[in-house]
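Asker: One predicted model, sequence on top.
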Amino acid sequence: MSSPDTVPPARRQTRQRTAVLELLDELDGFRSAQDLHSLLRERGDSVGLATVYRTLQSLVDEGRLDVLRSPDGEAAYRSCSPSHHHHLVCRSCGRTVEVSDPPVERWAARIAAEHGFADVQHELEVFGTCGSCAAPPGR
């Protein structure tokens, strides 16, 4: 069993894996595996849905993708930066902004220490409405 700090070795670069990575690099916001599969098919890439799911999970395991779970449990994925960060996510359009915030890191460490926890990891997503979606029509 690997430690939480150990990143699994990268898998070999297959045509399907390359297609999924290239598509994710072109997109903004989080997308479901089904959405990605549909977009790949529209582009003419013959990648099976099961392969998309396996590829996404391996990319998450390698730290190359962020995964976000909706309130109904559906996972959505997007390319991410390698450094620790959090997300602002628009509930309307899905636009996502990566943010890093040292006060959040200090708060998480303080709360963990107060309760006797060690080796703490955290994820933070803040949901709201982006400026474009919140703006009245015609503005």
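Answerer: Alright, I've got the coordinates.
Asker: from here on, contacts and neighbour counts on C-alpha atoms
Answerer: OK.
Asker: all helices of the protein, in order?
Answerer: 15-26, 33-42, 49-61, 102-114, 131-134 (DSSP state H).
Asker: Using TSV, lay out these together with mean neighbour count.
Answerer: Conversion of the helices of the chain to TSV gives the following (neighbours: other CA atoms under 10 Å):
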stretch	mean neighbour count
helix 15-26	16
helix 33-42	16
helix 49-61	17
helix 102-114	12
helix 131-134	12
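Asker: also this one, for the comparison:
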Amino acid sequence: MAQRNTWQRERVRDALADEPGFVSAQALYATLRAANTGIGLATVYRALAGLAASGEADSLQSPEGEALYRACSSGHHHHLICRNCGLAVEIAASEVEQWARKTAASHGFHEAEHVVDIFGLCENCAREKAQQSAQ
């Protein structure tokens, strides 16, 4: 069942597009609340779930188990994600695809599907961490 395009869903979509990386529903709600939109937390969760279901947003689970969302391009791709600031970079899927097919085949799997997201520290966060360690 398709979700209605309401002004609230549009505001959530716009706020998500303004984020540089993956963001939790709670964090996006805080942004919308600070902008005095009047959009409730339950509406943010519903809108994000709808955007993810329609392919307008990517959804993944953080290493801590929290659902994170990001406005995304279409087509199959993967991400490098900063564990500290949430910055996300889309990466080409070609090498990952070859590895996934080869690994699945070597274990006798057919029609394998995969989700690959790589978590680490972006250049800025790694530099800040190194500076803090040096102090």
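Answerer: Sure thing, it's come through. Everything numeric in this text was worked out from a predicted model, so none of it was measured.
Asker: returning to what we had before: got a markdown table for the helices of structure 1, with distance to residue 96 of structure 1 too?
Answerer: Listed next are the helices of structure 1 as a markdown table, based on distance: least, CA to CA, whole Å:
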| stretch | distance to residue 96 of structure 1 |
| --- | --- |
| helix 15-26 | 13 |
| helix 33-42 | 17 |
| helix 49-61 | 17 |
| helix 102-114 | 18 |
| helix 131-134 | 12 |
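Asker: Give the aligned equivalent of residue 44 of structure 2 in structure 1.
Answerer: If you follow residue 44 of structure 2 across to structure 1 using TM-score structural alignment, you land on residue 52.
Asker: That match and residue 113 of structure 1: what is the separation?
Answerer: 39 Å (CA to CA, to the nearest Å).
Asker: who are the neighbours in contact with the residue positioned nearest the centre of structure 1?
Answerer: Structure 1 has residue 66 as the residue nearest its centroid, 2.1 Å off, counting by CA atoms, centre = their mean. Residue 66 of structure 1 is in contact with 60, 77, 78, 79, 80, counting by CA atoms under 8 Å, 6 or more residues apart in numbering.
Asker: Of these, grab the buried ones for PyMOL.
Answerer: With 16 or more other CA atoms under 10 Å as the criterion, this PyMOL line picks the buried residues out of these:
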select buried, resi 60+77+78+79+80
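Asker: Can you name the residues that contact the match of residue 44 of structure 2?
Answerer: Applying CA under 8 Å, 6+ apart, the residues near residue 52 of structure 1 are 16, 20, 33, 36, 37.
Asker: run the last query once more with 7 Å
Answerer: When contacts are counted by CA atoms under 7 Å, 6 or more residues apart in numbering, residue 52 of structure 1 touches 33, 37.
Asker: quick one: it and residue 32 of structure 1, what's the gap?
Answerer: Distance from residue 52 of structure 1 to residue 32 of structure 1, by CA to CA: 10 Å.
Asker: Give me the common contacts of the two.
Answerer: Joint contacts of residue 52 of structure 1 and residue 32 (CA under 7 Å, 6+ apart) do not exist.
Asker: Residue in structure 1 paired with residue 109 of structure 2?
Answerer: So, by TM-score structural alignment, residue 109 of structure 2 is matched to residue 117.
Asker: any idea how far that match is from residue 77 of structure 1?
Answerer: From residue 117 of structure 1 over to residue 77 of structure 1 (counting by CA to CA), the distance is 29 Å.
Asker: cool, residue 38 of structure 1 as well?
Answerer: 14 Å.
Asker: what does residue 45 of structure 1 give?
Answerer: 19 Å.
Asker: same deal with residue 37 of structure 1?
Answerer: 12 Å.
Asker: Likewise for residue 108 of structure 1?
Answerer: 24 Å.
Asker: and if you look at residue 57 of structure 1?
Answerer: 9 Å.
Asker: do residue 49 of structure 1 as well
Answerer: Distance from residue 49 of structure 1 to residue 77 of structure 1, by CA to CA: 14 Å.
Asker: before we move on, what about residue 116 of structure 1?
Answerer: For residue 116 of structure 1 relative to residue 77 of structure 1 (CA to CA), the value is 33 Å.
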